[in-house]
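Engineer: the amino acid sequence is not available; the structure is as follows:
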């Protein structure tokens, strides 16, 4: 059982770094979930084979709502001269979406030494209800229903080719059926209905070789094919061509080296991935004077590719002191693609993918004393990245400092922790559209990562208390 009831008020018209908002109708980010699962294991005779079944059920109620204009009458009048009495209408938008989601799943798998085979079934039913000044006033209510059925068969086998060389292979076959029905209504107008369904077979797998070189050294290589299922975009005013989106496939090749010693460990992985029918998030604004007519939908690009490396290293300088560091390098590319809009075809791509920084890193140290006292200090960083596949606005690189001091005794531990200790402001999401009257010129609007946070964590292990 989980119950989360949070407010949502994260955007401002002026991108101020004081984290001061002007919304007169703050929203909510709420979720309440109940669920249960049952796992059973049966031994199948003297062979050592096992049959495992997992049955699961969950039901969630979710609410997401927000102030669509991020302001209030006084703010728009003082900063932009927008007077509701003169204009004849109030620049005031609000959006609320409530979802009721039920998920039932059943899995059965057979384990025979190095062989695993299994089947998995899941059904998701979701009802969406939105109310307010929707889609620029074109609707006051939206009622939608998703039904998604997934059936999968999978297998895995491991084989020692020699004392040092091991082969592992796995494969998965998926059947995915997605159906959506939705109705929008407005004052004095006939309702608009949308119905769409897609079904698809998906297949993937992986083959991996690992070689135990000796002295803690391991070399490994793998080739895999993964996928992300397609689906249906919910928005009622999309063009018919934009309603469905296809599955995305990725073929990935990895080559790596790991070494573990008494005082240090190193890991290095090189990878290259080829993506086809890459799913991208595009954006469209139906009405230049209405921020609530700005929405995202999922579409397919032509092809893309990712290449890079990941390196991590830890060194124990003293019994109580350990240094650590990691670096990730990434290059991405999405080929040119087009999609239809009300204003004709738009061409995008031929650039890096969204939210794909060229580098990430972390470096720091940790101290642990036999008395139970410990401390950790880390510097983490990230390069700039495109905020969206639908526009060319870019974030800025950022660096954050995190730390904690801890003390552990018997079954208890207490930790004083801090994140973003230098209170840096850094963008994590960015929208590019027209919000500000009277011209509603397109502009980048950013929401920032968490400011400085400090807290205390107290934990215990009940099993140790019993001893």
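Structural biologist: Cool, got the structure. What you see is a predicted model, and the numbers here were worked out from it, not measured in a lab.

Engineer: make it CA atoms for all contacts and neighbour counts henceforth
Structural biologist: Fine.

Engineer: quick one: the strands in the stretch 251-400 of the chain?
Structural biologist: Along the stretch 251-400 of the chain, counting by DSSP state E, counting those that start in this stretch, strands occupy 264-276, 279-285, 294-300, 303-318, 321-334, 337-341, 344-348, 359-368, 373-382, 398-409.

Engineer: report the angle between the fifth one and strand 279-285.
Structural biologist: What it means is strand 321-334. Interaxial angle of strand 321-334 relative to strand 279-285 (axes from the mean of the first three to the mean of the last three Cα atoms, to 10 degrees): 70 degrees.

Engineer: what sits against the residue nearest to residue 401 when sequence neighbours are not counted?
Structural biologist: In space, and not counting its chain neighbours, residue 401 is closest to residue 379: 4.7 Å by Cα to Cα, 6 or more residues apart in numbering. By Cα atoms under 8 Å, 6 or more residues apart in numbering, the contact set of residue 379 is 362-364, 399-402.

Engineer: one more time with 6 Å
Structural biologist: By Cα atoms under 6 Å, 6 or more residues apart in numbering, the contact list for residue 379 reads 362-363, 400-401.

Engineer: how much space is there between it and residue 403?
Structural biologist: Noted for residue 379: a distance of 9 Å to residue 403, by Cα to Cα, to the nearest Å.

Engineer: strands along the stretch 51-200 of the chain, start to end?
Structural biologist: Under DSSP E, counting those that start in this stretch, the stretch 51-200 of the chain gives strands at 94-112, 115-134, 139-160, 165-186, 189-214.

Engineer: now the strands of the stretch 251-400 of the chain as JSON lines including distance to residue 458?
Structural biologist: Converted to JSON lines, those look like this (distance: least, Cα to Cα, whole Å):
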{"stretch": "strand 264-276", "distance to residue 458": "30"}
{"stretch": "strand 279-285", "distance to residue 458": "41"}
{"stretch": "strand 294-300", "distance to residue 458": "41"}
{"stretch": "strand 303-318", "distance to residue 458": "27"}
{"stretch": "strand 321-334", "distance to residue 458": "23"}
{"stretch": "strand 337-341", "distance to residue 458": "52"}
{"stretch": "strand 344-348", "distance to residue 458": "50"}
{"stretch": "strand 359-368", "distance to residue 458": "18"}
{"stretch": "strand 373-382", "distance to residue 458": "14"}
{"stretch": "strand 398-409", "distance to residue 458": "10"}
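
Engineer: presented hereafter is structure B, for comparison with structure A:
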């Protein structure tokens, strides 16, 4: 039986139309149904982790990794990374942007970045192009799989992967022609048009191509009642990828990737009354990102004693984040009464409020990176032919220019232009030794040098440089054909930095130190029930030294202004567990899910609030670190071609910020997808957040209402409400 709310959705005109189309399609293609379930002997397919040096299979990798493959992305109808991130155990995000780009893994990560130098705790890689801190341009169309590596990746990725790594791998070119188009329509004026083409360029089959494009538009679920518009929080997103694969010789393969994304989104998400739908702003904000990226991977296997891999990438990004900081309009504020003052700043009664505030930051970022890896082949194993080796060098240059302008009651408030450049150099090595009795010992080490320089129009100038190191030791053992266990110790780092535009009383916080994270982990990867059920389990403990904490103070003299800075908070510890399950219950039914348990705790850390009071956070949980995350899904495909998927995910409560005690409410979201599939076309009716759960994704606690004398108050931004729509997908040769 379907829930009552789901039944009501199926009675809408949109739903009736698609059901009619599905029924007609069933009559037309009764003999054309598609089989997606693998034969019995192939159900547990080998999933390769592309983010790993050796492209090891998931069941053999000594680390906690979640891989969401193309089939699950299709079954759940994922359009953007935002649609799948709740499926990942011990993973959270901060909703301070139009699309998620601030992530937390096991309680470690950023919640926002309003100013300063980019310095991510969670790496974000798309087809070997580094977009860390810029993850909002992450369309799931034509995606092969999503990989999330939990815990520090100090050997392979260094400074940008203290907490872990998100790696998106799109589909590669094919040696036969494949083409497809997809259209989705839904409420909130949703329109998504997608298409791809793949195949050989030459008759010899040595040059292959793949091109995919997606245009996604919707209004953004907000009604601006002041401007009488429903698109001030719009999503206007264009994503395109092109790949060329050239088999230059029998020993040399070249993969060239082009990436282009233009997200021209609105940002009108906050309200004074925490209304999830109606906004009042007169100057709605924007959240734009335009990224062009190029990646070149060369793989050479012709040498006698080594294999060579070269990774070259370039990315250029223009981004802008702006918002109406008073969250209302002149007419609204004029209807409120504020305290009036005489010329000596004594209270003299009340008068209509005047409050108008805008904040606007634009940035330009360029990154260039080069990595060379030499790895052993069959002829060059060492230590009596027992050990594979890999050595490499890495360099990356990042430049970012920012222009910040804010205005309070027509007067410039914060005006700052800044230039930042950082260059990282690293050398790394890894040994994978077969010790006998099915034991495998993996050791890795990375040394990294970071030189940076920052200057701005506020006369701040910094040139910090530092040397850092990370690595890992992992011992794994195949207990038998069905169970593989491991123990791992890893060390990683996050570079120190500096705070700009601080007042004199915070002069001692100008700079902060490098953060070090040690991760201790044991895990078990298993196959059960004659190969129809697999599980990945990990238990971990994380020890953070000189933890970097993003702090903020509201200026009591200028309440529209916040003083933002990062400081070290001594030590903290996180521990918990993750479990991923995948079960082919029958030839037609698949069940999958995940559970994450997380406990976080500050060490010795206290700070002073805007009134000078000491706030002690020692022993408190970290922000955006829910103790429980979970997801579950069921996919059914009938022999006749009828398809259904229902999936759910949820989180326990968590603190919104390190600077206050406000918390989210626990929530659970249910999505469903019903359709009909053939070998060439498919049609679906779908719904996201079916029960219209009201869930917070970001919260602030501060004073933003002058008629209340700037009294502190809880403000919450909510996630997307219920949405229903239809999708038609057609593939042809």
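Structural biologist: Here it is on my side, so go on. Given the structure is predicted, the values throughout are model-derived calculations rather than measurements.

Engineer: looking at the strands of the stretch 51-200 of structure 1, which is closest to residue 23 of structure 1?
Structural biologist: When the strands of the stretch 51-200 of structure 1 are compared by Cα to Cα, strand 94-112 sits nearest residue 23 of structure 1, at 10.1 Å.

Engineer: the closest one maps to which residues in structure 2?
Structural biologist: Residues 358-376 of structure 2 are where strand 94-112 of structure 1 lands when matched by TM-score structural alignment.

Engineer: to which residue of structure 2 is residue 401 of structure 1 aligned?
Structural biologist: Aligned counterpart of residue 401 of structure 1 in structure 2: residue 670 (TM-score structural alignment).

Engineer: and its match, how many neighbours does it have?
Structural biologist: Close neighbours of residue 670 of structure 2, defined as other Cα atoms under 10 Å, add up to 20.

Engineer: show me the contacts for it.
Structural biologist: Contacts for residue 670 of structure 2 were tallied using Cα under 6 Å, 6+ apart; they are 647-648, 689-690.

Engineer: from these, pick the one nearest residue 559 of structure 2.
Structural biologist: Taking Cα to Cα as the measure, residue 559 of structure 2 lies nearest residue 689 of those, at 36.9 Å.

Engineer: ok, and the closest non-adjacent residue to that closest one?
Structural biologist: Excluding the flanking residues, the one nearest residue 689 of structure 2 by Cα to Cα, 6+ apart is residue 722, at 4.7 Å.

Engineer: save the strands of the stretch 51-200 of structure 1 as JSON lines, and put in mean neighbour count and distance to residue 271 of structure 1 too.
Structural biologist: What follows is the strands of the stretch 51-200 of structure 1, written out as JSON lines (neighbours: other Cα atoms under 10 Å; distance: least, Cα to Cα, whole Å):
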{"stretch": "strand 94-112", "mean neighbour count": "18", "distance to residue 271 of structure 1": "31"}
{"stretch": "strand 115-134", "mean neighbour count": "18", "distance to residue 271 of structure 1": "27"}
{"stretch": "strand 139-160", "mean neighbour count": "18", "distance to residue 271 of structure 1": "22"}
{"stretch": "strand 165-186", "mean neighbour count": "18", "distance to residue 271 of structure 1": "18"}
{"stretch": "strand 189-214", "mean neighbour count": "15", "distance to residue 271 of structure 1": "13"}
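
Engineer: ok, which of those comes nearest residue 251 of structure 1?
Structural biologist: Closest to residue 251 of structure 1 of the strands of the stretch 51-200 of structure 1 is strand 189-214 (Cα to Cα; 9.2 Å).

Engineer: which elements pack onto the closest one?
Structural biologist: Secondary-structure packing of strand 189-214 of structure 1 (3 or more Cα pairs under 6 Å, 6 or more residues apart in numbering; DSSP states H and E): strand 165-186, strand 217-228.

Engineer: make CSV from those and add distance to residue 20 of structure 1 to it.
Structural biologist: Listed next are these as CSV, based on distance: least, Cα to Cα, whole Å:
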stretch, distance to residue 20 of structure 1
strand 165-186, 34
strand 217-228, 38
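
Engineer: indicate which one of those strands is closest to residue 33 of structure 1.
Structural biologist: Of all those, it is strand 165-186 that lies closest to residue 33 of structure 1, at 22.8 Å by Cα to Cα.

Engineer: the residue nearest the centre of structure 1 and residue 395 of structure 1, how far apart?
Structural biologist: Geometric centre of structure 1, nearest residue: residue 355, 10.7 Å, by Cα atoms, centre = their mean. Distance of residue 355 of structure 1 to residue 395 of structure 1, computed by Cα to Cα: 9 Å.

Engineer: residues that sit against both of the two, list them.
Structural biologist: By Cα under 6 Å, 6+ apart, the residues touching both residue 355 of structure 1 and residue 395 are residue 385.

Engineer: ok so, going back, quick one: map the residue nearest to residue 689 of structure 2 onto structure 1.
Structural biologist: Here residue 722 of structure 2 is matched to residue 452 in structure 1, going by TM-score structural alignment.

Engineer: so who does its match touch?
Structural biologist: Counting by Cα under 6 Å, 6+ apart, residue 452 of structure 1 makes contact with 419-421, 423.

Engineer: among those, name the ones in strands.
Structural biologist: Cross-referencing the contacts of residue 452 of structure 1 against strands under DSSP state E gives residue 419.

Engineer: buried subset of the contacts of residue 452 of structure 1?
Structural biologist: Neighbour counting with 16 or more other Cα atoms under 10 Å marks 419-420 as buried within these.

Engineer: in a markdown table, list the contacts of residue 452 of structure 1 along with distance to residue 29 of structure 1.
Structural biologist: Below are the contacts of residue 452 of structure 1 laid out as a markdown table (distance: Cα to Cα, whole Å):
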| residue | distance to residue 29 of structure 1 |
| --- | --- |
| 419 | 23 |
| 420 | 23 |
| 421 | 26 |
| 423 | 24 |
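
Engineer: circling back: tell me which of the strands of the stretch 51-200 of structure 1 sits nearest to residue 293 of structure 1.
Structural biologist: strand 115-134 (7.9 Å).
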